[in-house]
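# Next one to model:
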Amino acid sequence: MKQSDLQQYIHFHPTRDARKEIEPCLSLLLTELYENKIGSTHICRGLLLRIFRILSTHYDFSLTRERQKNINWTVFEEICSYIQTHYQSVTTHELMERFHFQRDYFNRLIRKKTGMTYSEYLQNIRLEQAKRLLIETELTISEISEQVGYHNKGYFYQLFVNKYNMTPGKYKKRMLEHPCNPMPQHPE
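Okay, the predicted model is just below:
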């Protein structure tokens, strides 16, 4: 994250009685650091873990607006990169496990950045990949359908025709005969 001159910070807001729990830990931490006796390092680590637990459970926190934008953009890029790499089989459950966000968060973030839902975004990636495979490989349409993550060939055909106004076979034929002709698309 870019720090430069921007005053970036995380603001922790204590919930009820949080101070009663964190102040003794901070006091003990300062004492251990000051006295620096044998074992202080281990005690300080334990106290820091306890402080982080208190901060994460008994405090609400907020970020500066600029910091939140940067974090959202970074998260969006990481999520999209992961989806583009694993488009054949990626699921929202897999994203939840990997990135530790709720399912709705992915949809909101992708919609905000692309104007598409998660499903539309994934479908777009798969269909673009299918177009590339139709032109660059000798795979059958069934093989391409499977390779891009559609196990139902009929559904793949339906999606392809809805997006590009022609079947995958016609698209391949057209692109091989006239590679410079742009393809008609449905107005979106």
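# hey, let's count contacts and neighbours off CA atoms from now on
Will do.
# how about the helices in the protein?
Ranges of helices in the chain, per DSSP state H, are 18-35, 40-58, 65-85, 92-99, 103-114, 118-136, 141-147, 153-164, 168-177.
# quick one: which of these is nearest Ile10?
Closest of those to Ile10 is helix 65-85, at 9.0 Å (criterion: Cα to Cα).
# Check which residues of the closest one are buried.
Arg67, Phe76, Ile79, Cys80, Ile83, Gln84 (16 or more other Cα atoms under 10 Å).
# same check, this time on stretch 34-47
Neighbour counts using 16+ other Cα under 10 Å place Ser40, Ile43, Cys44, Leu47 of stretch 34-47 among the buried residues.
# try stretch 153-171
In terms of neighbour count (16+ other Cα under 10 Å), stretch 153-171 has its buried residues at Phe156, Tyr157, Leu159, Phe160, Val161, Lys163, Tyr164, Asn165, Met166, Thr167, Pro168, Tyr171.
# Same list, the residues you listed, but as CSV with distance to Asp104 please.
Converted to CSV, the buried residues of stretch 153-171 look like this (distance: Cα to Cα, whole Å):
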residue, distance to Asp104
Phe156, 26
Tyr157, 29
Leu159, 24
Phe160, 27
Val161, 29
Lys163, 25
Tyr164, 29
Asn165, 31
Met166, 33
Thr167, 33
Pro168, 33
Tyr171, 35
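# And this one, please, so the two structures can be compared:
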Amino acid sequence: MNTAELDLYLRSYKDYELTYFNVGKPPLLAFRDDKAFIIEDNYEETLRQVHRLSDNLIMRTDQNIACNQHYRFLKVVPHYHSFIEMIYVHSGTCTQTINGETITMNQGDICILDLNVVHDIKVVEENDIIINILMRKAYFDKTMLGRLSGNSLLTNFFIRALYQEKEHHDYIVLQTNNNHKIHTLVTELMCEFFDKQLCSEEAINSYMLLIFTEVLREYEKTQPIQQPNNVTQYNCADILHFIEENYRDVSLVSVAEHFHFHPNYLSKILKKNFGLTFGPLIQEIKLKKASHLLEMQDLPINKIANEVGFSNIYFFYQIFKEKYNLTPSEYRRKFRT
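Model (predicted):
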């Protein structure tokens, strides 16, 4: 399947669409007991209920990733699900309500939804091609975020924004309509999914990794930090990159001077955006660098500790075990097993 064939496939009428195209009142698509069913009349009571969309309904047990085109001409009940969902607007627009907030996405935009987030999408018209990419959470955590992180705090920041700080975030919406790479990658992923070829599963995994790489890069751009005098604006990613590149030698004062911040103001930025003050942030970076070396190299543990900036090997062992619940040796054995 090439891109032209994919576009033709997505825009062609599916069987149910031939039935419900251009009807007066759109039918309601609801979910119950791992089944989907359509209600054509008097469905107001059903709309007042929140339905659980089971992954067994749309994903095989051996699948970690599934793609499907959102139903056109149907109204979908408010629902939640036990998998990570990426919504991509291939063409047209998509208006949905997430936790009571109405959001409109345009062609090329992306929304990532955590587990159990209640949302619904308004009736999708003929030229609105909405693609749902579904991922099991274990796969998302290990394969996507695990491989993408590179032991970087920036990815941890992204993870926390998506599904760790429940009082603030359950989803991320990114205006990626100017990112042509994402459009190309999602298109190629769909070609592989809808027309399985030799090694399609490996290709799909690779495309997903590249898609999330671009998503992370776009996410960096959405985190501005502005001076109180409204003169200089920086990105959270800029600060993290600088600290991670120079973590062995920097101090709070030197980082503040580099970004033209007062040290106290920089401390507030770090605490607000990353949940850590400067000292614990540096320690976190050192531990992540150490864990990466344990995974990838056979250096003795005392050399790894020195390499990342710990002069006291006993202190290194102590805080490493506090963070990972394993000694460095146990961590290395478990990772390689």
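# hang on, the earlier thing: got the helices of structure 1 as TSV, with distance to Ile10 of structure 1 columns?
Listed next are the helices of structure 1 as TSV, based on distance: least, Cα to Cα, whole Å:
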stretch	distance to Ile10 of structure 1
helix 18-35	17
helix 40-58	11
helix 65-85	9
helix 92-99	21
helix 103-114	21
helix 118-136	29
helix 141-147	44
helix 153-164	44
helix 168-177	51
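# Alignment lookup: Ile125 of structure 1 to structure 2.
Matched by TM-score structural alignment, Ile125 of structure 1 corresponds to Ile285 in structure 2.
# contacting residues around the residue nearest the centre of structure 1?
Central residue of structure 1 (Cα atoms, centre = their mean): Ile79, 2.3 Å from the mean position. Ile79 of structure 1 makes contacts with Leu95, Phe99, as judged by Cα atoms under 8 Å, 6 or more residues apart in numbering.
# corresponding residue for it in structure 2?
Alignment note: Ile79 of structure 1 maps to Ile239 in structure 2; criterion TM-score structural alignment.
# ok, back up a step: looking at the helices of structure 1, which is nearest to Phe12 of structure 1?
Shortest distance between Phe12 of structure 1 and the helices of structure 1, using Cα to Cα, is found for helix 40-58: 7.5 Å.
# which part of structure 2 lines up with that closest one?
Mapping helix 40-58 of structure 1 onto structure 2 (TM-score structural alignment) gives no aligned residues.
# Please work out which residues outside that helix touch it.
With contact meaning Cα under 8 Å, 6+ apart, helix 40-58 of structure 1 is reached by 12, 14-16, 18, 21-22, 25-26, 28-29, 32-33.
# so which of those would you say is closest to Arg98 of structure 1?
Phe12 (26.0 Å).
# Next one: the closest one from Val148 of structure 1, what distance?
Remark: distance between Phe12 of structure 1 and Val148 of structure 1 (Cα to Cα, to the nearest Å) = 45 Å.
# higher neighbour count, the two?
Comparing Phe12 of structure 1 with Val148 by other Cα atoms under 10 Å, the one with more neighbours is Val148, at 21 against 14.
# Map the more buried one onto structure 2.
Counting by TM-score structural alignment, the partner of Val148 of structure 1 is Val308.
# ok, the nearest residue to that match once chain neighbours are set aside to Pro300 of structure 2 distance?
Excluding its sequence neighbours, the residue lying closest to Val308 of structure 2 (Cα to Cα, 6 or more residues apart in numbering) is Lys286, at 5.5 Å. Distance, Lys286 of structure 2 to Pro300 of structure 2, using Cα to Cα: 16 Å.
# In terms of neighbours, single out the busier of the two.
Remark: of Lys286 of structure 2 and Pro300, Lys286 carries more neighbours, 23 against 10, as counted by other Cα under 10 Å.
# Near the residue nearest to Asn156 of structure 2 when sequence neighbours are not counted, how many other residues are there?
Ranked by Cα to Cα, 6+ apart and with sequence neighbours excluded, the top spatial neighbour of Asn156 of structure 2 is Ser149, at 7.3 Å. The local packing of Ser149 of structure 2 (other Cα under 10 Å) involves 16 other residues.
# And Asn68 of structure 2, by the same measure?
The burial count for Asn68 of structure 2: 17, using other Cα under 10 Å.
# now it: how far from Ile319 of structure 2?
Applying Cα to Cα, the value for Asn68 of structure 2 to Ile319 of structure 2 is 45 Å.
# Likewise for Thr187 of structure 2?
For Thr187 of structure 2, the distance to Ile319 of structure 2 - Cα to Cα - is 45 Å.
# Would you mind writing the PyMOL command to select the buried ones in the contacts of helix 40-58 of structure 1?
To isolate the buried ones among the contacts of helix 40-58 of structure 1 in PyMOL, judged by 16+ other Cα under 10 Å, type:
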select buried, resi 14+22+25+26+29+32
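# Sounds good, over and out.
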